[in-house]
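Asker: The following comprises the amino acid sequence and a computationally predicted model.
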Amino acid sequence: MIRPRRLPSVLLGIAVFFLICSPQGAAMAFFSKKEVVVGSPMEGVLSYKGKPASGAQLRRHLRWKDETGVTDTVVADQNGHFSLPAVTDSWRPLLPAEFVAHQKVYVEYQGEEYLIWTMGKMDESLYGELGGKPNDLICEITGELARVEVDHGMLGTVCRWSSIDR
């Protein structure tokens, strides 16, 4: 047990330890907030059995600081096109910590719900999910979730893309 008179010395020692041992500007990182991209913009086309899923409701649930998380919803247009904005947040890491955001994207169409995207995102940058912006994103909502190799996280999706702008 630490005696009350020694507590300030112990706290000072811990602070000095993190300032010395942490990489790149630890003093600034220790006291300042950091901007993170919890969910990058998603834009693409939803299809159902090869045809545009007109009017499909797309719901993205992002969770990273607590169990509640945030949810945003859009409706696909007559061509199945959808667009979700970026979701950002800031945090003040008090100890060395790794960023992890949980992403799930569901589509509700013709009374059924489909999971089209599930990911543990470990890169806090814009388009960190795939290492760049996906081009020609097409999501066949009746498809099987497939595991996609990514550099920073784990992704299961029914979506495909032609290329990534890095």
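Answerer: Nice, thanks for sending it over.

Asker: switch to C-alpha atoms for all contacts and neighbour counts from now on
Answerer: Will do.

Asker: hang on, Gln103 in a strand?
Answerer: Yes. Assessed by DSSP: H, G, I helix; E, B strand; the rest coil, Gln103 belongs to a strand.

Asker: Show me what the longest helix seen in the chain is packed up against.
Answerer: Longest helix in the chain by number of residues, with DSSP state H as the criterion: helix 7-21. Here helix 7-21 touches helix 26-31, going by 3 or more Cα pairs under 8 Å, 6 or more residues apart in numbering; DSSP states H and E.

Asker: Buried residues, the helix it packs on. List them.
Answerer: By 16 or more other Cα atoms under 10 Å, the buried positions in helix 26-31 come out as Ala29, Phe30.

Asker: Show the subsequent helix or strand relative to it.
Answerer: Using DSSP states H and E, the helix or strand that follows helix 26-31 in sequence is strand 34-39.

Asker: Contacts made by that following strand with the rest, please.
Answerer: 62, 64, 86-93, 101, 103, 121, 124-126 (Cα atoms under 8 Å, 6 or more residues apart in numbering).

Asker: Would you agree Pro93 is in contact with Ala26?
Answerer: No. The criterion here is Cα atoms under 8 Å, and Pro93 misses it with Ala26 at 10.9 Å.

Asker: want to compare, so here's the second one:
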Amino acid sequence: MLSINRFPILIGVLLVLVISEVSAGMFGFAKKTEVHLSPEVNGIVMLNGKPVAGAQVVRTLDYDQEYREETITGENGAFHFPEKNIKSSRPNKLLDETRVRQIVTVNFQGEKYLLWYATPGTIHWRTGIANRLASMRCELSAPEIEQGFENIEKPQFPHSTFSVCRWDNE
């Protein structure tokens, strides 16, 4: 049997739970938001200037969990991944600073090469990143280097990636 002294505490706890659920819905804490994980990716993999056919290319995207996709390069070394967006309630959580992480690798002849590694710093589309991922020329004999490039939407915060790929404007 419930004692009379515990009844107000039980009512208080239930009231707090109900109010927090109402405020979560009212203020959007439970609402799902569109999260942009990656724009479309198009690239060509080469070794010593010749196309690499049949290599496994892996795109791993992290936000609230890991999203992994694989493809195989064609006869001309080309590969493609579609744009990837998700719905998540994570952006609406107070003090959440979760970041998107984008990684594209290729496995060829027992070696793993880094084609792209970036953390865009936002859950929104970034034109500079989309431009780079739309036209990747990846030379497996090239050194992996960090490359900075313009953040068109926020020029004061330039982007960077680690990659063996190069772009036409370099």
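Answerer: Good, I have the coordinates. All values reported here derive from a predicted model rather than from experimental measurement.

Asker: Quick check: buried residues in the longest helix of structure 1?
Answerer: So, applying 16+ other Cα under 10 Å, buried residues of helix 7-21 of structure 1: Phe18, Leu19.

Asker: contacts for that helix?
Answerer: Helix 7-21 of structure 1 is contacted by residues Ala26, Ala27, Phe30, Leu95 when judged by Cα under 8 Å, 6+ apart.

Asker: I'd like those as JSON lines, with distance to Val45 of structure 1 appended.
Answerer: Listed next are these as JSON lines, based on distance: Cα to Cα, whole Å:
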{"residue": "Ala26", "distance to Val45 of structure 1": "43"}
{"residue": "Ala27", "distance to Val45 of structure 1": "45"}
{"residue": "Phe30", "distance to Val45 of structure 1": "42"}
{"residue": "Leu95", "distance to Val45 of structure 1": "41"}
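
Asker: right, and the pair among those with maximum separation?
Answerer: Ala27 and Leu95 (11.7 Å; Cα to Cα).

Asker: where's Arg147 of structure 1 relative to Gly153 of structure 1, distance?
Answerer: As judged by Cα to Cα, to the nearest Å, Arg147 of structure 1 and Gly153 of structure 1 stand 11 Å apart.

Asker: Quick one: the helices in structure 2, in order.
Answerer: Secondary structure of structure 2 by DSSP H: the helices cover 7-27, 127-134.

Asker: Dump those helices to TSV, plus distance to Glu66 of structure 2.
Answerer: What follows is those, written out as TSV (distance: least, Cα to Cα, whole Å):
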stretch	distance to Glu66 of structure 2
helix 7-27	26
helix 127-134	19
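
Asker: Of the ones you listed, give the one that comes closest to Glu75 of structure 2.
Answerer: When the helices of structure 2 are compared by Cα to Cα, helix 127-134 sits nearest Glu75 of structure 2, at 19.0 Å.

Asker: For that closest one, enumerate the helices and strands it packs against.
Answerer: In this structure, helix 127-134 of structure 2 makes packing contacts with strand 41-47, judged by 3+ Cα pairs under 8 Å, 6+ apart.

Asker: By how much does the strand it packs on deviate from structure 1 on average?
Answerer: Aligned to structure 1 and superposed, strand 41-47 of structure 2 gives a mean residue distance of 0.8 Å (mean Cα distance after the TM-score superposition for structure 1).
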